[in-house]
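Undergrad: got a predicted structure here, sequence first:
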Amino acid sequence: MTALTLPPRLLEDLADALLRRHERLGTAESCTGGWIATTCTDLAGSSAWFERGVVTYSNEAKTELLGVPADLIARVGAVSAEVAEHMACGLLARAPVDWALAVTGVAGPGGGSPAKPVGTVWLALAQRGAAPRVWCEHFAGDRAAVRAQTVISGLQALHRALQPADPAPDQPSLAS
């Protein structure tokens, strides 16, 4: 596995935020093959906030373990907004987690198409009790680079979602 260079303190800050909120994370991964879970569990003490990771590389695994409808995969393909959303929501429904981060994509070097070229990745972030956020990324580079950028994108999105919506009372607003 290629070395992953996270932004400074990203994982530590994410862990601190989850711990402060008494929340736990789970991952549902396809193209990253468990790299997000590995990255999270590389941090000592992660068992206090990381609950589980599920690698659903095959379409059958997505259906069996996460409840992604097989007819949906047949209709839109595994690399799609709909499948990413179902993966995240399926994990949230099946695991004692507050957050579910799901990824599905074409890491390459083969497997791409004109509609879904290599580097196309769909990510979904679902929080219990809230509407999921789903987005698409188009990453450049080889297989390892696409996978590494996917890990970083997912963790950064979770980190942003965990930040307070309003500035602290003693902090001036940027609009002031």
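TA: It's in.
Undergrad: for the rest of this, base every contact and every neighbour count on C-alpha atoms.
TA: OK.
Undergrad: what about the nearest residue to residue 111 once chain neighbours are set aside, which SS state?
TA: Nearest residue to residue 111, sequence neighbours excluded (Cα to Cα, 6 or more residues apart in numbering): residue 118, at 6.9 Å. Following DSSP: H, G, I helix; E, B strand; the rest coil, residue 118 is assigned to coil.
Undergrad: go on, residue 28?
TA: Going by three-state DSSP: residue 28 is strand.
Undergrad: pretty sure it is touching residue 89, no?
TA: No. When contacts are counted by Cα atoms under 8 Å, residue 28 is not listed as touching residue 89 (9.7 Å).
Undergrad: give me the common contacts of those two.
TA: Common contacts of residue 28 and residue 89 (Cα atoms under 8 Å, 6 or more residues apart in numbering): residue 100.
Undergrad: neighbour count winner among those two?
TA: Each of residue 28 and residue 89 has its neighbours counted (other Cα atoms under 10 Å); residue 28 has more, 32 against 26.
Undergrad: what sits against the more buried one?
TA: 53, 54, 55, 56, 87, 88, 91, 100, 101, 102, 103.
Undergrad: and if you look at residue 24?
TA: Residue 24 neighbours (Cα under 8 Å, 6+ apart): 18, 48, 49, 50, 51, 96, 97, 98, 99.
Undergrad: take this one as well and set it beside the first:
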Amino acid sequence: MDYTVSGNAPDESRLAVLAEAVGAALAESRQVLTTAESCTGGWIAKTVTDVAGSSGWFRRGVVTYSDDAKSELLGVPPEQLARFGAVSEEVVRAMAEGALARSGADVAVAVSGVAGPDGGSDAKPVGLVWFGWALRSGFVISRPERFPGGREDVRRASVAVALEGVLRQMRREIP
């Protein structure tokens, strides 16, 4: 679903459907998920753990809102943060790889963005969110999205894209 065109962030029922689909795919393949979140503040982990039985396929979620937390908890090199900034392809990929390496999970999703209403710049405007997905097999992919709307819209749309990306990675599709 393209949230950048419609401008309509998904509601709780849509997020629940996505989380259930993620859980079913992980359970079927006997794989485990971990999350590394910044601008979503743990919302992805909350959404997947709302699903009964998620303890069988969800390992842990890490909220790394600050640059220090990204380095300390996920191993993101401080030089990358200084050079590219937290909202970047390089950092979100490192977040996903770090979450995977530190959790023992099979699938990781990482999110870092500018949810607003403040904090944006010309180069990194409010609504810009970077996503990274990593698989134990070594496959890592990342992409940016730009979401319209307010802070909650950006965060809610980010949760949906993150979960949709997990499903695509489980199917080995490129998002």
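TA: All right, it came through fine. What you see is a predicted model, and the numbers here were worked out from it, not measured in a lab.
Undergrad: compare the contacts of residue 24 of structure 1 and tell me which is most surrounded.
TA: That'd be residue 99 among the contacts of residue 24 of structure 1, by other Cα under 10 Å, with 28 neighbours.
Undergrad: farthest-separated two in the contacts of residue 28 of structure 1?
TA: Using Cα to Cα, the contacts of residue 28 of structure 1 span at most 13.7 Å, a distance reached by 56 and 100.
Undergrad: list the contacts for the residue mapped onto residue 146 of structure 2 from structure 1?
TA: When structure 1 is aligned by TM-score structural alignment, residue 146 of structure 2 is paired with residue 138. Residue 138 of structure 1 makes contact with 119, 120, 121 under the criterion Cα under 8 Å, 6+ apart.
Undergrad: buried stuff in the helix of greatest length in structure 1?
TA: When structure 1 is parsed with DSSP state H, its longest helix is helix 143-161. By 16 or more other Cα atoms under 10 Å, the buried positions in helix 143-161 of structure 1 come out as 143-152, 154-156, 158-159.
Undergrad: cool, and stretch 58-75 of structure 1?
TA: Neighbour-count burial for stretch 58-75 of structure 1, counted by 16+ other Cα under 10 Å, picks out 59, 62, 63, 65, 66, 67, 68, 69, 70, 73.
Undergrad: again with stretch 108-128 of structure 1
TA: For stretch 108-128 of structure 1, by 16+ other Cα under 10 Å, it's 108, 116-127.
Undergrad: what do we get in structure 1 for residue 80 of structure 2?
TA: Under TM-score structural alignment, residue 80 of structure 2 pairs with residue 72 in structure 1.
Undergrad: quick check, that match in contact with residue 83.
TA: Yes. Look at residue 72 of structure 1 against residue 83 with Cα under 8 Å: they come within range, at 7.4 Å.
Undergrad: can you pull the contacts of residue 93 of structure 1?
TA: Going by Cα under 8 Å, 6+ apart, residue 93 of structure 1 touches no other residue.
Undergrad: kindly recompute the last result at 10 Å.
TA: 66, 67, 87, 100, 128 (Cα atoms under 10 Å, 6 or more residues apart in numbering).
Undergrad: cool, and residue 62 of structure 2?
TA: Residue 62 of structure 2 touches 34-38, 41-42, 45, 69-70, 73-74, 95, 99, 103, 110, counting by Cα under 10 Å, 6+ apart.
Undergrad: closest one of those to residue 171 of structure 2?
TA: The closest of the contacts of residue 62 of structure 2, once distances to residue 171 of structure 2 are taken by Cα to Cα, is residue 34, at 17.2 Å.
Undergrad: strands of structure 1, residue ranges please.
TA: 25-29, 50-55, 99-105, 120-127, 133-138 (DSSP state E).
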